[in-house]
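Chemist: Model the following, please.
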Amino acid sequence: MRIAFLVAPEGVEEIELTDPWKAVLDAGWEARLVSTEPGTVQAYDHLDKAGTHPVDDVLDSSAPSAGDFDALVLPGGVANPDALRVNEEAVAFTRGFFEAGKPVAAICHAPWTLVEADVLRGRTLTSWPSVATDIRNAGGTWVDEEVRVCRQAPATLVTSRKPDDLEAFCKAFVDVFGG
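Modeler: The predicted model follows:
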């Protein structure tokens, strides 16, 4: 299985990238870092710079689509999904997984990208609490739960609230992706 991790060039929460990445590798799958620019992405530990990570695939007119992957992981960080949701290629890439019926996992602030992709109508999900109103305004139902799996067609969505939920988040999305 090939799993896409979509992140902006700067602002992804380090642990929300690295823990799910490890879970994918531990499951025996291929993880690919997809971004809107080539080179490396700058991760953060809250507001402090953390590690950098090499980009595998760049979103542009000739680059990957949902058809190239089996599932999508959207890590959080405040700046990360805020940058992605104003990038047309990132929004289209994300929407493509839902249109293709492929599973998606999003944690913390990452549902902002899902709001912009207009894929939350009728879905129940969780996130960082400050994203709740955006989810409701996009037609979703927000719940305060460690992890939420929404199996509404066409694509299953796994969500969690924060880094403290990472163990449950990783277990849930690995179970869903493994099918």
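
Chemist: hey, let's count contacts and neighbours off CA atoms from now on
Modeler: OK.

Chemist: Can you tell me the closest non-neighbouring residue to the most centrally placed residue in the chain?
Modeler: Nearest to the mean C-alpha position of the chain, by C-alpha atoms, centre = their mean, lies Leu74 at 1.0 Å. Nearest residue to Leu74, sequence neighbours excluded (C-alpha to C-alpha, 6 or more residues apart in numbering): Ala106, at 4.6 Å.

Chemist: Compute the number of surrounding residues for Leu59.
Modeler: Per other C-alpha atoms under 10 Å, the neighbour tally for Leu59 reads 20.

Chemist: Next, the second sequence, to be compared with the first:
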Amino acid sequence: MRIAFLIAPEGVEQVELTEPWQAAVDAGHEPVLVSTAPGTVQAFDHLDKADTFPVQAVVGETSADSFGALVLPGGVANPDFLRTDEKAVAFVRDFAERGRPVAAICHAAWTLVEADVVRGRVLTSWPSLRTDIRNAGGTWVDERVRVCDHGPGKLVTSRRPDDLKAFCETFLDVFARESEKAA
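Modeler: Alright, predicted model coming up:
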């Protein structure tokens, strides 16, 4: 399955990109780095610059039709930038409207809020987003990983880097089950 990893040109928490990416590769999937601009993206280790990664597709030049699922890595700056980019928000909303599974960790739930896909759904995130999620009509829970089955498409959310193992295992399981249903 082709899996879009949507990140901003700067500000993604590196471990929240690299661990899910590697988990997808190890499971036989094809991860594709999608961003709002061509070139490379700058990852961070908390507030320190980390590695750069090449962009493989640009939002606005691709669509959810090209992918079986979407992963939204966190970092504070990454989703804050994405939620102000209309094409990035539309890209996320497109996955939900098509019923394709979406996985988001940490602050990435901000992009889900902006895409208006949390209303009536139960999810988790970095704790500081709980009010944003509630104000957007969602229900916030403090859990390592949460799968929301109601609403368009499955939504897998997680709180923080410490939860990455559970996050990766869960989204891979959900993506595999959803792929089997679609086949």
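
Chemist: Structural similarity score between the chains, please.
Modeler: Remark: TM-score between the superposed chains equals 0.98 [TM-score structural alignment, normalised by the length of the first structure]; 177 aligned residues with a C-alpha RMSD of 0.5 Å.

Chemist: still on that earlier bit, can you tell me what the residue nearest to the centre of the first structure aligns to in the second structure?
Modeler: Aligned against the second structure by TM-score structural alignment, Leu74 of the first structure finds its counterpart in Leu72.

Chemist: and the residue nearest to Leu74 of the first structure, what element?
Modeler: When elements are assigned from DSSP states H and E, Ala106 of the first structure belongs to strand 104-107.

Chemist: Repeat that for Lys181 of the second structure.
Modeler: Using DSSP H and E, Lys181 of the second structure falls within helix 164-182.

Chemist: by contact count, what packs against that helix?
Modeler: Applying 3 or more C-alpha pairs under 8 Å, 6 or more residues apart in numbering; DSSP states H and E, one finds that helix 164-182 of the second structure makes contact with helix 14-26, strand 145-148, strand 155-158.

Chemist: equivalent range in the first structure for the second one?
Modeler: Residues 147-150 of the first structure are where strand 145-148 of the second structure aligns, with TM-score structural alignment as the criterion.

Chemist: Give me the mean deviation of the matching stretch from the second structure.
Modeler: Taken over the aligned residues, the distance from stretch 147-150 of the first structure to the second structure averages 0.4 Å (mean C-alpha distance after the TM-score superposition for the first structure).

Chemist: Helices of the first structure, residue ranges please.
Modeler: 14-26, 79-84, 88-99, 111-117, 132-137, 166-178 (DSSP state H).

Chemist: Out of those, which one sits most buried?
Modeler: Across these, averaging neighbours per residue (mean count of other C-alpha atoms under 10 Å) puts helix 111-117 on top, at a mean of 24.

Chemist: contacts for that helix?
Modeler: By C-alpha atoms under 8 Å, 6 or more residues apart in numbering, the list of residues contacting helix 111-117 of the first structure from outside reads 81-82, 84-85, 91-92, 94-95, 120, 127, 131, 134-135, 138.

Chemist: Including distance to Phe5 of the first structure, could those go into CSV?
Modeler: Putting the contacts of helix 111-117 of the first structure into CSV (distance: C-alpha to C-alpha, whole Å) gives the following:
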residue, distance to Phe5 of the first structure
Pro81, 12
Asp82, 16
Leu84, 12
Arg85, 15
Val91, 13
Ala92, 15
Thr94, 10
Arg95, 14
Leu120, 19
Ser127, 18
Val131, 20
Asp134, 22
Ile135, 21
Ala138, 23
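
Chemist: Appreciated, that's everything.
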